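Participant: How does the following fold in three dimensions:
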Amino acid sequence: KNVEFVKEKRLVQDFLSMLAKNPNHVTYGEKEVRDKLEKGLVKTLLISAGIEKYRVKFKCQGCGAEKELTLVKEEMLAKGGKETCEKCGGLMYEEELRSIVDELAALAEKTNAQVEVISTETDEGKMLLGSFGGIVALLRYAAQE
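Facilitator: Sure thing, here's the model as predicted:
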């Protein structure tokens, strides 16, 4: 277990060092990391074990429109598996539900990115979740914005 913590600390420290020295070689936040994963730019995905978010896909019963949202557990329960369609005003029902950790890990695997799940049992792990939303990536090469 200690060996794993040492590895996790080093990975987070590598990210922080890269963020300070070469900020265009890293990215963080769900939207930004998802974008870089879809473009195949991510070398290593660091994701916090403490993330409790879900990717929910809704489909409209009326017009067939689809919508994907990232929700925390409380938001999911409040929606009750339903959403209002922005196109026709009809009712959208939950069609698919995945943990954000599983979803981003699957995206990473498609492009052969390394996936590291970081515990919240170290200071670095707590900082990853608290300061960066628990989702960061080291990129294969500098991203052009």
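Participant: C-alpha only now, for contacts and for neighbours.
Facilitator: Fine.
Participant: what's the neighbour count on the residue lying closest to residue 126 once chain neighbours are set aside?
Facilitator: The shortest distance from residue 126 to any non-neighbouring residue, by C-alpha to C-alpha, 6 or more residues apart in numbering, is to residue 120 (4.9 Å). Residues within reach of residue 120, counting by other C-alpha atoms under 10 Å, total 20.
Participant: Can you say which helix or strand has residue 120 in it?
Facilitator: Per DSSP states H and E: residue 120 is located in neither a helix nor a strand.
Participant: Secondary structure element holding residue 93?
Facilitator: Here residue 93 is assigned to strand 91-99, by DSSP H and E.
Participant: packing partners for that strand?
Facilitator: strand 53-60, strand 82-84 (3 or more C-alpha pairs under 8 Å, 6 or more residues apart in numbering; DSSP states H and E).
Participant: Check the offset of the helix or strand following that strand from the chain's centre.
Facilitator: Using DSSP H and E, the helix or strand that follows strand 91-99 towards the C-terminus is helix 100-110. A distance of 8 Å separates the centroid of the chain from that of helix 100-110, by C-alpha atoms, centre = their mean, to the nearest Å.
Participant: Second chain to compare with the first, below:
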Amino acid sequence: MDVLLLSEDLRAERVTTNCSVCGYENKWTRRWKPGEPAPSPGNCPKCGSSLEVTDVTDVVDEFSELADKSNAKVVFVSTDFDEGSQLMNAFGGIAAILRYSTGV
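Facilitator: Predicted structure coming up:
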């Protein structure tokens, strides 16, 4: 990837939940809006005990770190313009310009 395009309105977190009783672990991504309360992690599907949130990482931070490792540029796109709104609505706020041709 040469350029990572991220919407400035992208709000998502990568969440890790664990069960302290049986050791079950689950990683998932949740989207949220500012001011919205975080949902409950729920119960363990294996033993029924309460799950605990053990790690929360902002996806913008995670993607930015991955882009840096591959020497890609990160560009934040405003939703104040039509193109930025399309990026958010059609692609979920995430797109990339590839470094090499895919041959398609």
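Participant: thinking again about what came up before, gap between the strand holding residue 93 of structure 1 and the chain center?
Facilitator: Centre-to-centre, strand 91-99 of structure 1 and its host chain are 18 Å apart (C-alpha atoms, centre = their mean).
Participant: Go ahead and flag the most central residue of structure 1.
Facilitator: Centroid-nearest residue in structure 1, with C-alpha atoms, centre = their mean: residue 30, separated by 4.2 Å.
Participant: Now for the residue nearest to residue 126 of structure 1: which residues touch it?
Facilitator: Counting by C-alpha atoms under 8 Å, 6 or more residues apart in numbering, residue 120 of structure 1 touches 48, 49, 50, 126, 129.
Participant: let's see 10 Å
Facilitator: Residue 120 of structure 1 sits next to 5, 8, 48, 49, 50, 51, 126, 127, 128, 129, 130, 134 when contact means C-alpha atoms under 10 Å, 6 or more residues apart in numbering.
Participant: Going through the residues you listed, which ones are buried?
Facilitator: Using 16 or more other C-alpha atoms under 10 Å as the burial test, those include 5, 8, 48, 49, 50, 51, 126, 128, 129, 134 as buried.
Participant: For the residue mapped onto residue 92 of structure 1 from structure 2, the count of nearby residues, please.
Facilitator: Alignment note (TM-score structural alignment): residue 92 of structure 1 maps to residue 51 of structure 2. Using other C-alpha under 10 Å, residue 51 of structure 2 has 22 other residues around it.
Participant: hang on, residue 51 of structure 2 packs against residue 15?
Facilitator: No: contact criterion C-alpha atoms under 10 Å: residue 51 of structure 2 and residue 15 do not qualify, at 11.8 Å.
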